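Student: Here is the input, now give the coordinates:
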Amino acid sequence: MDDKNLPECLTVAGRPMHLRLTGLVPVLTRRILGSFVDTIPIYRQLPEEELSGDITRVVESSLHLVARVLRERRGPLPEELSALVASAARRAEEGIPLEAVITAYHLGVQQAWDALVEPAERDDLADVLSANRLLLLFLGTAVEAICASYLAERQSMLSQEQYARDRVTSVLLRGESVVGPAADAGIRLAARYLVLSLALGTHPDEHQKGPGGPIASRRKLRRIRGALEEFAGSSAGEGLEEGTVLSVLDAGGGIVLVPLAEGGGTPWEWATTTRLTDALSRAAGVAVTAAAELAAPEKVKDAAGLTRQVLEVVRAFERPPGLYRLPDVTLEYQLTRPGAGRDALAALLSPLDGHPELLHTLETHLAHRLDRRGTATALHVHPNTVDYRVRRIAHLTGLHPSDPLDTQRLAAAVAARRLGG
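Tutor: Reported below is the predicted structural model:
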């Protein structure tokens, strides 16, 4: 802006404020850098080269910009903030917390303000108040710009990190060599993994219409991931290894790979996995059903396939939420394997195909462990109606739910029909 078009200068003790501030830049820069080191712990850990180089230049640039703001009595223009914006991106790349960056700007403005108004007299009050508004305008505009730059850089970095994690997870689940992708992603492979197949219940908030439902789903997943990371870190030394937890999850569940320590011949304590399952359920606020297995990296594919099948069996037999392994459902698992045996089991219920109320009654009766009153309550019918339908089921299928052997065959037949589609 041409000098003749500039507004009247703001003054302090008879001297234009922008000239006073410009003259103080060398002294103020040293003072501000000192306040960074004294007040912000992470700045004490920065290399001297960075403090005396990049950060010093940004402080000097900011002070000169504040002087221009005072001289022209206006807020900073976007193009004038380019040095600050670029610096914020570099701090994000270096991993310096955003709150530390923002604190640094507040400290710098505070130091500049104190030095600027130190010689102020009573007659300077109006100009001092105007200068105060301008510095607040500078600070607000600058913080907004640096936050946007910092967060954009972090988002870009997180996207790259997540892509690298997803690639390693995908390679592990395909059973391919993972050494190269893990090295590229900076992920140290564990000697073995706890492979978890998860089924997540639906949070009540997910039923909301509009954007509320999807937001609730994302919040649930974020809590699940946070609980996984926290548990892996806090349980190091109990068999878990502090490292990268890999996952492929959506609102309904998915696969999680938790890094484990070497083992050294010590059996894995499955109670630890039970605690993890409980922790995930508490964090998400929903029921969590998990199937688990241990596997070396090259065996993750097979373990993931097995845990998915175990989880299918658990859900088909309507087992309660919690942790399951193959030994917990060995009989059910074997009965429901694809083939002639499963088809024959499913065919036992073919006589009920034209009677959906009977099939539903059978499923509900089995789920309630043959409790006629519990079944009646669930179906909203009289217990005598349950008795009548049970007799009809026995008549049509030749299998009576009150007979222990027939009960096993009926339960297996129900699961076979479900797993067979």
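Student: Only C-alpha atoms from now on, for both contacts and neighbour counts.
Tutor: Noted.
Student: If you count contacts, what does the helix or strand harbouring Glu49 end up packed against?
Tutor: Using DSSP states H and E, Glu49 maps to helix 48-50. Contacts defined by 3 or more CA pairs under 8 Å, 6 or more residues apart in numbering; DSSP states H and E place helix 48-50 against no helix or strand at all.
Student: Run through who's touching it.
Tutor: Around helix 48-50, nothing counts as a contact under CA atoms under 8 Å, 6 or more residues apart in numbering.
Student: Could you do stretch 411-421 as well?
Tutor: 312-313, 316-317, 332, 335-336, 338, 342-343, 345-349, 363, 366.
Student: want to put them side by side, so please do this one too:
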Amino acid sequence: MAGSLTIEGTPAPEWVRAHRRTLSTHALQALSDHGAEASRPAAPRRDPELRWIVEHNVDLFMLLLDRGPGGELTDEEAADLIASAARRASDGEPVEHLLIDYQIGADAMWQVIAPRCRAGERDGLLRITEAVHRYLRQVTGFVVRGFQHEAARMRLGERDARYGLFSALLSGQSPQAAAELAGIALPPGYLVLSLHLGPDPTPPAAPPPGRSPRVSAHRRSNTVQRVLDQYGTDVLALVRDPVATALIPVAPDAGTAEARLVVDRLTEALGVPVHAGAAFGPPDTVHLVHQQGNDVLEIALAAGHGPGAYTLDDVLVAYQLTRPGPGTDRLRERLRPLDGHPDWEQTLRTFLRNGFDRQRTAADLHVHPNTVDYRLTRIAVLVGFDPTEPAQRLTAFAALYLRDLDRYRRRSGRALVTSSWATPA
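Tutor: A predicted model of the protein is given here:
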């Protein structure tokens, strides 16, 4: 199509590219006129965000023209349209407003293009008209999907009966009545995932002007929900980027392979590192295994473990050594003297990581082995245990596990867990 279809003697995609601003401005004016006539509320009409999404539609239409008859847009190319539609759903706009806006925008583009076609280009105008309708048909499907997913998420988070079941399971209440109200048969067990979605490793240098950060957040949330939907309609999930909780029905003999598969799919779909704390249990224990999964995830993140799904077995020692109690309070105090000596703490960590080998520790730190010996001696005096003594090394490991966990909680704004939690009220 690109080689034979012309507007004013210019290949159609090139003409659209050259007149992108004109097409966008005309569409914006048409939307504004219709909004005034229909007494539409002004709140959703945010400029420059509205201009951004209109220009993005022009770009996608140009892409469709370039692909010729039968050309299709992919889910990835339409991801920002889907996310923008989700944002409008979260603003409380009716879906009919969204559909009318796309029809008005497409018509406005055609109204600019049609008069520019010369006498010899009238046959091509029919093909352009077909392309406009094909584009409108495709994007309508995309934006309705985004709108519906967000509307469903809002219902889940605010008033839907499914949220009642989700809440009952996580709070330890009897889930049977909530399940009946939601029309869901309770499964033998759930895979409970506590998820942390990492940042985009290669973010764009600068977002397009007017693109709301909420669009990116909705885009990620939609992707998570789309992956989880592959596991059936009874999956319960709540996404609050960068964290999420998912309850996936599983058979009684489900194992960690299922958890790792879910995380692998999320990682591939999102293109970001995903960490998960995974646990399994029947419906009446979901609240307990959910807390366990949260703890496992927290330890994996605090210890700097790579992306993936982690179960209690993967962090068993660190988990047990960091449980609240008088012992953890004392361990905190043991390493407190190192607060003013970050190079000594780094020496201790490197010494433990290198299997208590002074030579390798010195090489990693680029210092003389005598310097390592001096620092380890001073550490022993300050903290009250000698990390070079085999019987005292476990104390060092435990204290550092706890120190990492405390630092992670401070960074993430969570309260430190002290021994006062040992006997909850």
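Student: and after the helix holding Glu49 of the first structure, which helix or strand comes next?
Tutor: Following helix 48-50 of the first structure in sequence, per DSSP H and E, is helix 56-72.
Student: Where in the second structure does that next one fall?
Tutor: On the second structure, no counterpart of helix 56-72 of the first structure exists by TM-score structural alignment.
Student: Next SSE downstream of that helix?
Tutor: Note on helix 56-72 of the first structure: by DSSP H and E, the next helix or strand toward the C-terminus is helix 82-94.
Student: Would you mark the buried spots in the helix or strand hosting Arg223 of the first structure?
Tutor: Secondary structure assignment for Arg223 of the first structure, by DSSP H and E: helix 212-234. By neighbour count on 16 or more other CA atoms under 10 Å, the buried set for helix 212-234 of the first structure is 213-214, 216-217, 220-221, 223-225, 227-229, 231-233.
Student: and that helix, how far from the chain's centre?
Tutor: Relative to its chain's centre, helix 212-234 of the first structure lies at 5 Å (CA atoms, centre = their mean, to the nearest Å).
Student: and if you look at stretch 150-164 of the second structure?
Tutor: Worked out by CA atoms, centre = their mean, stretch 150-164 of the second structure lies 19 Å from the chain centre.
Student: Ok, stretch 370-378 of the second structure next?
Tutor: The chain centroid and the centroid of stretch 370-378 of the second structure are separated by 44 Å under CA atoms, centre = their mean.
Student: Which positions in it come out as buried?
Tutor: So for stretch 370-378 of the second structure, counting by 16+ other CA under 10 Å, buried means 372, 375-376.
Student: That stretch: average distance to aligned residues in the first structure?
Tutor: Stretch 370-378 of the second structure differs from its equivalent in the first structure by a mean of 2.9 Å after superposition (mean CA distance after the TM-score superposition for the first structure).
Student: Test my guess that Leu345 of the first structure contacts Thr397.
Tutor: No - when contacts are counted by CA atoms under 8 Å, Leu345 of the first structure is not listed as touching Thr397 (11.7 Å).
Student: who has more neighbours, the two?
Tutor: Leu345 (21 against 15; other CA atoms under 10 Å).
Student: looking at it, Val239 of the second structure is touching Ser221, isn't it?
Tutor: Yes - with contact defined as CA under 8 Å, Val239 of the second structure counts as touching Ser221 (6.1 Å).
Student: before we move on, the earlier item: among the contacts of stretch 411-421 of the first structure, which ones are buried?
Tutor: Buried among those (16+ other CA under 10 Å): 312-313, 316-317, 332, 335-336, 342-343, 345-349, 363, 366.
Student: and which of those is nearest to Pro26 of the first structure?
Tutor: Checking those against Pro26 of the first structure by CA to CA gives Glu312 as the nearest, at 69.9 Å.
Student: Not including adjacent chain positions, what is the nearest residue to that closest one?
Tutor: When the adjacent residues along the chain are set aside, Glu312 of the first structure lies closest to Leu419, with 7.5 Å between them (CA to CA, 6 or more residues apart in numbering).
Student: How about Leu63 of the second structure?
Tutor: Looking at Leu63 of the second structure with CA to CA, 6+ apart, the closest residue is Pro13, at 7.4 Å.
Student: how close does that neighbour get to Thr377 of the second structure?
Tutor: Distance of Pro13 of the second structure to Thr377 of the second structure, computed by CA to CA, to the nearest Å: 73 Å.
Student: With that, I have no additional questions.
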